[in-house]
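> this one's structure only:
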C-alpha cells in the first residue's frame, strides 16, 4: 500500500513538473511577442521595401530571397524550392492624362501582365462599346476603333457604397438606386452579349482592330477601391481607372464630347521565369521526421502591396517562427513553415508541395494556415476531421482567454475544397486548419485592390494571432502521439453525403498564353 502511494505521489509530481514547464514556455511566448514584437519591422521590409509580389515578377523573387535571409538571421534554416515556371513581367510607370475637352490627370494603373505603351505613350480619343443590334453590327463597327482607346466596363450608377446610402438616404431613394443599379448592369451585360465576344475575347478583338488600348474599371464597392487583376491583351496596354475618372470619361464619350487621353503605361516582358516556395524549419529533437506546419501564401496581386492578402499572414507566420526559435528552440517535432507561390492563380505553390512531397503527408501532425486579412482570428473549423474538437479544443485552453473569447468553432465541420492553401493539404488527408480572421472590410477595401497597403494592417490583431498560433504549434509539437485523422464524409447543401475533396495538380507553367 505504501509503495503504491509513493508511486502515485511520484507520478503526480512528475505530471505537475511537466505542466509547470509547459506553462513556463507559454508564458515566455506571450511575453516575447508582447514586449518584443518584430511585426512592424518585418511588415515594413516586406510591404514597403519589396512591394507587391505578383507571381513571375522580380519583386516575387526578391521576396523569396529576403525571407530566406531573414530566417537565417534568426538562426532558422530556410530554402527556396522551385516548383514551376511563369510568365515573367515587371510593372513600370502608368501616367494617364485627359487632354480634351479639358485637362486632368487620371487615377489608374495597368493591369497585371499588361503589354506596354509605345515609348513615351500614345494619344487618342476615348470611345465606348456601342449598343449594337447584333454581332454583325459589332463587326461592322470594329474598324472604327483604330487609333482609339476603348472603354469596356459598365458605368456605375453611384460612387457611394451601399452602407453610405443606408446611413443617409431615405428608404425610397435607397430602393430606387438599387433598382437603377440592377437595370444598368443588366443593360450593360446585354450590350456586351450582342458583340458575340466573351470577356477574354473582346479585348483581343479590339486590339486586333487597331485600338490603342483598353480601359476598364472594376469597382470594389468601397470609396476609392478598385480591384486589379489580369490583362487579356497581348500587344496594347490595358489600364484600370478609378470609378470617379472612369465615370467622367464614360459620360463624356457617351455624350459625344470626344474625350482624348495620353496614356503612358510602361512594363517589361521578362520571358519565362522560375517560381518558388520558401520553406523554413526548426528541426525536431525527439521526432524530427514528424512535422507541425505553418502556412501562408507569399504572392499577391499588385494593385497595392499585398498587405492584407497575404502580407499579414506572411509576417504572422515569420514572427511565430522567430518567437518559437527563441523560446522553444528544440521542439519535439520539426516545425515547418511554407510560404507559397501563386496561390492567387489556384493554390499552385501548396499543391506543388503536396504533390512533390508525398512521403511527408502522413507525418504532418497538423497545419495552421492564415490568409484572409489583418483581423484577429474569429473562426476555426474542424475541416471534417472527427476528433479535431478534442485536440484543438484542448490546445486552445492554453491560449489566453482575451485571444480565444471571440473564436467561434465548428466541429467537425466540412473539408474546404479551395479558397486557400490549407485545402491543398486537407485533400491529402492532413489535418489542416484555416485561422479565419475578423473582416475589417476586407472584401470591399483591401482584397485584391489598390488600397491593400501597409497602413491597413491592424498590428494588435496580428500580434494576437502570433500568440495564438505559436501556442497551438507548441502544443501540437509536444503532443505524445500523432492526432487522429479520422474523417467524416462531408455533407452537401442538400443535406446528402458527398465526397472528400480530391487532390489537384498545380499549374506548373502559368501565364504563358497571355
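In hand now; what should we look at? Since the model is a prediction, treat every value here as computed from it, not as a measurement.
> from here on, contacts and neighbour counts on C-alpha atoms
Will do.
> which residues in the stretch 401-514 of the chain form strands?
For the stretch 401-514 of the chain, the strands defined by DSSP state E, counting those that start in this stretch occupy 408-410, 432-434, 436-437, 509-510.
> ok, residues contacting the last one?
Taking contacts as Cα atoms under 8 Å, 6 or more residues apart in numbering, the residues outside strand 509-510 that touch it are 84-87.
> quick one, longest helix in the chain?
helix 2-36 (DSSP state H).
> for residue 235, give me its contacts.
Contacts were defined as Cα under 8 Å, 6+ apart; by that measure residue 235 touches 115-116, 207.
> just checking, which of the residues you listed belong to helices?
Filtering the contacts of residue 235 for helices - DSSP H - leaves residue 207.
> second one coming, line it up with the first:
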C-alpha cells in the first residue's frame, strides 16, 4: 500500500508539472513550479518551527528561539539575515497547568492558563462559584463579597454544546430555529448583565481579584466543538484560566444547582521581567537597483493556546519557501528582496509599524509588499488596496502565474485601503503598494484563529505550495518592472453618514507593554 501511494503521488506530481509546462510559462516561473512541487521545504520547516519550538507569544523564550531558528534557516540558504530590535515586552514563560475537579467526583479538567497569567505559588483547592445574571448594579454589589477564596466562573454557560451547523443538518427546522433564537437571547441577556455591573469582560477579572477571588475562569468558546480562543489574562496576582466548553458547562451546572464543585489548581509559569521585541529581516541584495525593495511579509508571533500554525505559521513558511526559491532560481534580481517576519502583530501590528517608522529610506523606495496572514487556504482574493493604478501592474503580474494558481483569484481594483487587520496595513498607511494575499478560509475564523486547535495537522501543504508559487512569481514580475509602480491613491467614497472616507494614518508602534490592555 505504501508503494502504491508513493507511486500515485509521484504520478500526480509529474502530471501537474506537465500541465504547467503545456501552458508555456516563463521559464523561470516553470522552474519555481518544479522546485516548490518537487523539493518543498514546507513540511520540514513546519516540524522544526511548530513542533520543535511551538507557539511564539511575544516576550517568551519560544519567540527568541524561533528568531534564532529563522536566521539560521535563512543563512543556510545563503541569505543574509538579522534580528532588528524595536522595543521591549513583558517576559513570560508558560509552565504546566493542572486543574482537577475533586468534588463531587474526581475528574481532570481541560484548562489552559491564559497568556501572561500569574502563577499559583503552589497547588490549591477551592470551591467554584458561577457568576449569575444580574438585573441591577445593586445585585452585583451584593453578590461580589461571595467571591472571596473562590474560583469564579465569569462567562456565559452555553446551553447547547453542539455547533449550529449540526442542528441545521440533523435537527428539524423548528429545533434549529429554537436553538439559534435561544443562543441569541441568552447571549444578549449575558451581555446586558455584564453591562449592569459597570465593568467589562476586560476589567471584571481585576475587580474579582481585588475582592479576594482565588482564580478566575472563562470559556471563550468559538461555537465549534472543542475550539476555544486563548488570549491574555486580565488579572495581576491570581491565575486566569480558560476551560473547555464541555468542562466549563459541567462546573457551571453543578455550581448553579447547589452542588458546589471543588477544583485543585496548579498553574506554573514565570514572569521574567522584560524581553526584547524584534523583527527578523532576510535580504537578497539587488544587482541593479539595490536601494529599491520588494518585501515578503508575514507576522512571526502568535498566541500560545496551541502552535500558531495557521496564524501565522502558514504565512511564515509561505514567505520562507518563496525567498528560498527566489534565491535558488532567480539569481539576477534587480531590486533588493526582503523577507520580513514581524513581531508582536497580535498586539497591534507593532513590528511592521516599527519597521515603517524606523526605515523611511526603504519605505520611500519599496516597489511592493506581499503579505499573507489568514490561514492555510490557497489565495483567492487580491485587493488593489486603494491604489488607483494597481490594476495596470497587478493584472500583468498575475498573468505570469500558472493558470491553476490564478484561476480562482478574484481581484478588486482599485479596492480599498486596509486600516488594520494585518501588517500590509502599516505600509498602505505610508503610501506603499502593499497587498494582502487573502486565502480561502478552511474554517479559519471559527476553528483555528487564536484557538487551542491551531496546530500543525490543520495545515494543507498543497495549498501553501500554491501560495509560494504565486508569491515567487509576483515577486519576480514586480522586480522586472522598469520603474517603481505608480502610488497614486484613489478618490475614496463616502460612508453611511455622507462623510468622505479618509486614507489610514501612519501609526507608531507600541514599543513596550507598559500600557497594554489598559
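Right, received. Where do you want to start? Small disclaimer: the values here were computed from a predicted structure and weren't measured.
> once they're superposed, what TM-score comes out?
For this chain pair, the superposition-based TM-score is 0.94 by TM-score structural alignment, normalised by the length of the first structure; 493 aligned residues with a Cα RMSD of 1.5 Å.
> about what we covered before: just the contacts of strand 509-510 of the first structure: which are in helices?
Those of the contacts of strand 509-510 of the first structure lying in helices (DSSP H): none at all.
> please pull up the equivalent of residue 21 of the second structure in the first structure.
The equivalent of residue 21 of the second structure in the first structure is absent (alignment by TM-score structural alignment); it sits in a gap.
> deepest-packed of the strands of the stretch 401-514 of the first structure, please.
Ranked by average neighbour count under the criterion mean count of other Cα atoms under 10 Å, the strands of the stretch 401-514 of the first structure are headed by strand 432-434 at a mean of 27.
> against the second structure, where does that strand fall?
When strand 432-434 of the first structure is compared against the second structure (TM-score structural alignment), it corresponds to residues 434-436.
> do the same with stretch 398-418 of the first structure
Equivalent residues of stretch 398-418 of the first structure are located at 400-420 in the second structure, counting by TM-score structural alignment.
> quick revisit: out of the strands of the stretch 401-514 of the first structure, nearest to residue 501 of the first structure?
Using Cα to Cα as the criterion, the shortest distance between residue 501 of the first structure and the strands of the stretch 401-514 of the first structure is 13.0 Å, found for strand 432-434.
> next, count neighbours for residue 185 of the second structure.
If you count neighbours by other Cα atoms under 10 Å, residue 185 of the second structure ends up with 12.
> whatever residue of the first structure lines up with it: what's it in contact with?
Correspondence of residue 185 of the second structure to the first structure, assessed by TM-score structural alignment: residue 183. For residue 183 of the first structure, the set of contacting residues under the criterion of Cα under 8 Å, 6+ apart is empty.
> just say helix, strand or coil for residue 183 of the first structure.
Per DSSP: H, G, I helix; E, B strand; the rest coil, the secondary structure class of residue 183 of the first structure is helix.
> do you know how far it is from residue 230 of the first structure?
Between residue 183 of the first structure and residue 230 of the first structure the computed distance is 27 Å (Cα to Cα, to the nearest Å).
> for the strands of the stretch 401-514 of the first structure, give me a markdown table that also has distance to residue 338 of the first structure.
Conversion of the strands of the stretch 401-514 of the first structure to a markdown table gives the following (distance: least, Cα to Cα, whole Å):
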| stretch | distance to residue 338 of the first structure |
| --- | --- |
| strand 408-410 | 25 |
| strand 432-434 | 13 |
| strand 436-437 | 18 |
| strand 509-510 | 20 |
